[in-house]
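# sequence and predicted structure, then a few things I'm wondering about:
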Amino acid sequence: MTLEGRGPTSYYEVVQWFKDRGFDRVVFLGGEGKRINYTGDGYEDGRYLALWIMSHVDSIKYYITIPFSYGNGELRDDPSKGFANSYWKKWIDGVLSVFDSNRLGFYWSYESCLQATTDDPALKVLGINDNQKEQYKEAYIQFIEDMSNYIHDHVQELIWIPATGTRSAEYLKNNSGIPVISEHFDYVFVQPNYYQYNSTYTYEKLVEKIRWICEDLPGNINNPNTTISIEMEADSAVLLGQCGHCASCRYENNHCVWCDNEKCLERACDYSRAIMEVNPSAFPTRAYYFGTDLRVIDGVREKCQGW
């Protein structure tokens, strides 16, 4: 993380930067596992990361990732083979072997909202054919349930932050895995992904999606202890002269060459505008994505009421 063009002098300082902005917990990510160490030994991999966090960050509560994939995008294991002997159970055991009172629980890093459906992108990676898809889906749902129960048995929480892309609220209601497996998580922070996509993803569509998250989805979750909320999204493209992954940026050869920073800031503000339109008191607990520059959160909050 950076602030005013400089990095922190210590991990304690960067934690203070978060706390000064009202954040009471952080999530350690890792690109669904692609940027997390992989040796093949889940226990040692999980223990290694847990020891690193415990020895470097000691003054803020956090969730630690459960890495879904590795390096080249392949999965660290096959969920349909069950949780009990999986890489992921060994990872969780490795993390749990390190006592840390700041750890609240785990973050399931697979973001696809299509998991637990027969359209899950993981099916292609695993080579699952059409005749096997329904069987895989049922096994995957059982895997998530077993993982959740195991984590809860160890008095830890499990959270998920599913990405929805440009999919409509109606599509998500009828075709996504969010209503199917959310009951197994303590917190589900749905990513609207409005900030990242072009003008075909209208403000009206954002309002529709937030209304679904706020009003419809919770009633379809068979667990009163599951909190359904939202991820607020912005990045460095809201800052003058900076680039990012905003819909109002232009990329050439995967390189950002220009951004309309004012439009990006307006697009970030649309999140709070839409929430105010649907229900001003909605989502008291939220997740935030704002890149690696804390000036982003400061700039957006200065411009956008309710962020």
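Structure's in. What do you need? Numbering: from 1, shown residues only.

# alpha carbons only for contacts and neighbour counts from here, please
Will do.

# all the helices of the stretch 151-300 of the chain, residue numbers only.
Counting by DSSP state H, counting those that start in this stretch, the stretch 151-300 of the chain has these helices, from start to end: 169-175, 178-181, 203-211, 261-278, 295-303.

# could I get these as a markdown table with mean neighbour count and distance to E74?
Listed next are these as a markdown table, based on neighbours: other Cα atoms under 10 Å; distance: least, Cα to Cα, whole Å:
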| stretch | mean neighbour count | distance to E74 |
| --- | --- | --- |
| helix 169-175 | 16 | 24 |
| helix 178-181 | 21 | 22 |
| helix 203-211 | 20 | 31 |
| helix 261-278 | 20 | 33 |
| helix 295-303 | 17 | 33 |
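
# closest to V27 out of those?
For the helices of the stretch 151-300 of the chain, distance to V27 was read as Cα to Cα. The smallest value, 16.3 Å, belongs to helix 295-303.

# next, the one to line up against it:
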Amino acid sequence: MATFGLWYFKWNDSSYESRLKLTLGGGTATVQDFKNRGFDYAVAVGRGGEHIEYSGNGYHDGRNFAEKVLNEYLSNIPYYATIPYYKYQSLSEPRDNPSGDGKYWSDWIDGILSIAGSNLRGFYWSQESAWMIHDGLITLEILEVLSTKINDYGLKFIWIPHARTKERDNTDDIVRITGASPPEAIQ
């Protein structure tokens, strides 16, 4: 079975730095350290986008992320690139109009694709709220457009929803959250 690990990066107003540190001896972890921990794939993320450069130009931001993170840090491991939801230094403002056409996010994908290496396996949607569509944080139509675009390149679009919260009743009920049919019971 393939194993995926989230590898966090942070924009420091001029460049990206890895937030993956070695526990013993300090220093920044390498791809080999990541592989030694049993991960087959890296998912390059930045805390929902809060730690990802935001200039307002999705193509520029995506291309810079690919150049500085994907090509420099992750060139020796298959990876998924984040699609950052939030603006830099904000966990409340989306990068695009969540009910609009998704242009910033579509341009981000184009920027990544313009220079991403052959280890790119797909994209990871960084808004982890399972309630994002229900709460109006994003429209299903934008996600469908982005997913189709990514799949048309032969790549995968992944999302790891975080559903449980103390602020809302029944958040461990994925059927209620998504409207999906319940899975068959495992015998």
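Thanks, I have the structure now. Remember, it's a predicted structure, so these values are computed and weren't measured experimentally.

# could you get me the TM-score between them?
These two chains, once laid on top of each other, score a TM-score of 0.76 by TM-score structural alignment, normalised by the length of structure 2; 161 aligned residues with a Cα RMSD of 2.5 Å.

# picking up where we left off before, tell me which of the helices of the stretch 151-300 of structure 1 lies nearest to Y62 of structure 1.
Taking Cα to Cα, helix 295-303 is the member of those nearest to Y62 of structure 1, at 19.2 Å.

# need the helices of the stretch 151-300 of structure 1 in a markdown table (columns: distance to V98 of structure 1).
Listed next are these as a markdown table, based on distance: least, Cα to Cα, whole Å:
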| stretch | distance to V98 of structure 1 |
| --- | --- |
| helix 169-175 | 38 |
| helix 178-181 | 28 |
| helix 203-211 | 38 |
| helix 261-278 | 38 |
| helix 295-303 | 32 |
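
# closest to I92 of structure 1 out of those?
Closest to I92 of structure 1 of the helices of the stretch 151-300 of structure 1 is helix 178-181 (Cα to Cα; 19.4 Å).

# what's the counterpart of Y110 of structure 1 in structure 2?
Per TM-score structural alignment, the equivalent position to Y110 of structure 1 in structure 2 is Q127.

# mind listing what its match touches?
G48, P84, Y85, Y86, P161 (Cα atoms under 8 Å, 6 or more residues apart in numbering).

# part of a helix, is it?
No. With DSSP: H, G, I helix; E, B strand; the rest coil as the criterion, Q127 of structure 2 is coil rather than part of a helix.

# show me where the stretch 151-300 of structure 1 has strands.
For the stretch 151-300 of structure 1, the strands defined by DSSP state E, counting those that start in this stretch cover 157-160, 187-190, 227-233, 249-252, 255-259, 287-289.

# ugh, typo on my part, it should be structure 2
Taking DSSP state E as the test, the strands found in structure 2 are 4-11, 16-18, 41-45, 79-83, 120-125, 156-159.

# any idea which of these is most buried?
Here the criterion is mean neighbour count by mean count of other Cα atoms under 10 Å, and of those the winner is strand 79-83, at a mean of 27.

# which bit of structure 1 covers that one?
Using TM-score structural alignment, the match for strand 79-83 of structure 2 in structure 1 runs over residues 62-66.

# for G5 of structure 2, what are its contacts?
When contacts are taken as Cα under 8 Å, 6+ apart, G5 of structure 2 is in contact with F39, D40, Y41, A42, V43.

# the third one matches what in structure 1?
With TM-score structural alignment defining the correspondence, Y41 of structure 2 maps onto R25 in structure 1.

# contact partners for the most centrally placed residue in structure 2?
A centroid search over structure 2 (Cα atoms, centre = their mean) returns T82, at 2.8 Å, as the residue closest to the centre. Contact analysis of T82 of structure 2 by Cα under 8 Å, 6+ apart lists V43, A44, V45, G46, F123, Y124, W125, S126.

# just put those in a markdown table and tack on distance to W7 of structure 2.
Rendered in a markdown table, the data for the contacts of T82 of structure 2 read as follows (distance: Cα to Cα, whole Å):
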| residue | distance to W7 of structure 2 |
| --- | --- |
| V43 | 6 |
| A44 | 5 |
| V45 | 6 |
| G46 | 8 |
| F123 | 14 |
| Y124 | 12 |
| W125 | 14 |
| S126 | 13 |
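
# check the residues you listed and tell me the two furthest apart.
Taking Cα to Cα, the two most distant members of the contacts of T82 of structure 2 are G46 and F123; they sit 13.2 Å apart.

# how far away is the residue nearest to E277 of structure 1 when sequence neighbours are not counted from N175 of structure 1?
Computed as Cα to Cα, 6 or more residues apart in numbering, the closest residue to E277 of structure 1 that is not its neighbour in sequence is V207, at 7.7 Å. With distances defined as Cα to Cα, to the nearest Å, the gap from V207 of structure 1 to N175 of structure 1 amounts to 19 Å.
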